[in-house]
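>>> Quick one, fold the following:
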Amino acid sequence: MKLFSILLFIAYISVGEIHAQSALRTKQFNLEDGVAIQGFDPVTYFTQNKAIKGNKQFAAKYEGVVYYFATATNKDLFVKDPKKYEPQYGGWCAYAMGATNEKVEIDPETFKILNGKLYLFYHSWTNNTLLKWNKDETNLKTKADKNWQAIYH
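Below you'll find the model as predicted:
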């Protein structure tokens, strides 16, 4: 009976931690109406090297964050390994995270895959932060990683 009580307590604590993690993610991630990447499919960045709008018919939720997918196959790929496909820095602009430690909106069609990870960037007709990132990528990535850790953890 004592072992059962201990296991039950551990399960209760674990559920609480999972809920807290989900709440933190929904607070800190770049979400539009609760959906990540403005509804773009995170898998197509890797499989087709382009941004394709997802469909809410193919939605999946991972630790409180909702993603849309262009196909059921992409949804299945994501569900099997969500950490592989999730954007870095909660989907905020990678350049801004490194350069100014700010959470800045992104243009889902401005992205880079680096070492198997998805980085998203702000892009307006006068300002493409991906170009700025490319000029000092190593330094900006180091700073962005550090800044995101401070924000997210």
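
>>> CA atoms for contacts and neighbours, from now on please.
OK.

>>> Going by residue numbers, what spans are strands in the chain?
31-32, 35-36, 55-62, 65-69, 107-114, 117-121, 123-124, 127-128 (DSSP state E).

>>> Can you add distance to F4 and mean neighbour count and give these back as CSV?
Converted to CSV, the strands of the chain look like this (distance: least, CA to CA, whole Å; neighbours: other CA atoms under 10 Å):
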stretch, distance to F4, mean neighbour count
strand 31-32, 40, 16
strand 35-36, 39, 22
strand 55-62, 29, 15
strand 65-69, 33, 23
strand 107-114, 46, 18
strand 117-121, 41, 22
strand 123-124, 55, 14
strand 127-128, 57, 12
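
>>> Would you do the same for the sequence below? I want to compare the two.
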Amino acid sequence: MCLSAVLLLLTCVCAGKVSARQKAFVPDPITGYAIGGHDPVSFFVDGYPRKGQRKHQYKWGGAEWIFVNEGNKAAFERDPEAYAPLFAGCGGYALSEGFATAGNPFIYAVVDGRLVFFHSVVNRFLFVVNKSHLLKAASENAGNVGCVPLN
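Below is the predicted model:
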């Protein structure tokens, strides 16, 4: 890469024109679906993540989502922001510290009625015990690092 291209890229980053990650739910590289092919409604209905089925698909937030059944799919279609993880699936605690990490659908908490993923169980614990302060910090940092979904 030539020096002028590197300088241009550096200028864009410093000016805030390039985000740390794409502003969308990034599809899982293996399944091709948002949140690893897990049904986001199942976290609320069943209390744990369940794999969706391809026959129940819906596109939202720049990604394909799959669901356990038509009822869960219909609930998500009516109000996707109620069921989709906050921060486009980024880890909530890391985001409160100002940087983006991929959240793990198996390490999660429902915080103030919203699904939040974390990078580790330690991060989940630290976030939950100080949720009001850290949720506010994570929300303030989300746009800066690109952890907001496309609508």
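
>>> quick one on the thing from earlier: would you list the strands of the first structure in CSV and tack on distance to T44 of the first structure?
Formatted as CSV, the strands of the first structure follow (distance: least, CA to CA, whole Å):
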stretch, distance to T44 of the first structure
strand 31-32, 19
strand 35-36, 14
strand 55-62, 13
strand 65-69, 8
strand 107-114, 11
strand 117-121, 11
strand 123-124, 19
strand 127-128, 21
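
>>> Out of those, the one nearest Y95 of the first structure is which?
Among the strands of the first structure, the nearest to Y95 of the first structure by CA to CA is strand 117-121 (6.5 Å).

>>> residue nearest the centroid of the second structure?
G89 (1.3 Å; CA atoms, centre = their mean).

>>> so what corresponds to P87 of the first structure in the second structure?
Taking TM-score structural alignment, the alignment pairs P87 of the first structure with P85 from the second structure.

>>> Quick one: the helices in the second structure, in order.
3-14, 42-45, 70-78, 80-83, 92-96, 121-129, 131-145 (DSSP state H).

>>> tell me the most buried of those helices?
Comparing the helices of the second structure by mean neighbour count (mean count of other CA atoms under 10 Å), helix 92-96 comes out on top with a mean of 26.

>>> Of the helices of the second structure, which is nearest R114 of the second structure?
Among those, helix 80-83 sits nearest to R114 of the second structure (CA to CA), with 6.6 Å.

>>> Against the first structure, what's the mean shift for the closest one, could you check?
Average distance, helix 80-83 of the second structure versus aligned residues of the first structure after superposition (mean CA distance after the TM-score superposition for the first structure): 1.1 Å.

>>> For that helix, which outside residues touch it?
40-41, 44, 60, 76, 113-115 (CA atoms under 8 Å, 6 or more residues apart in numbering).
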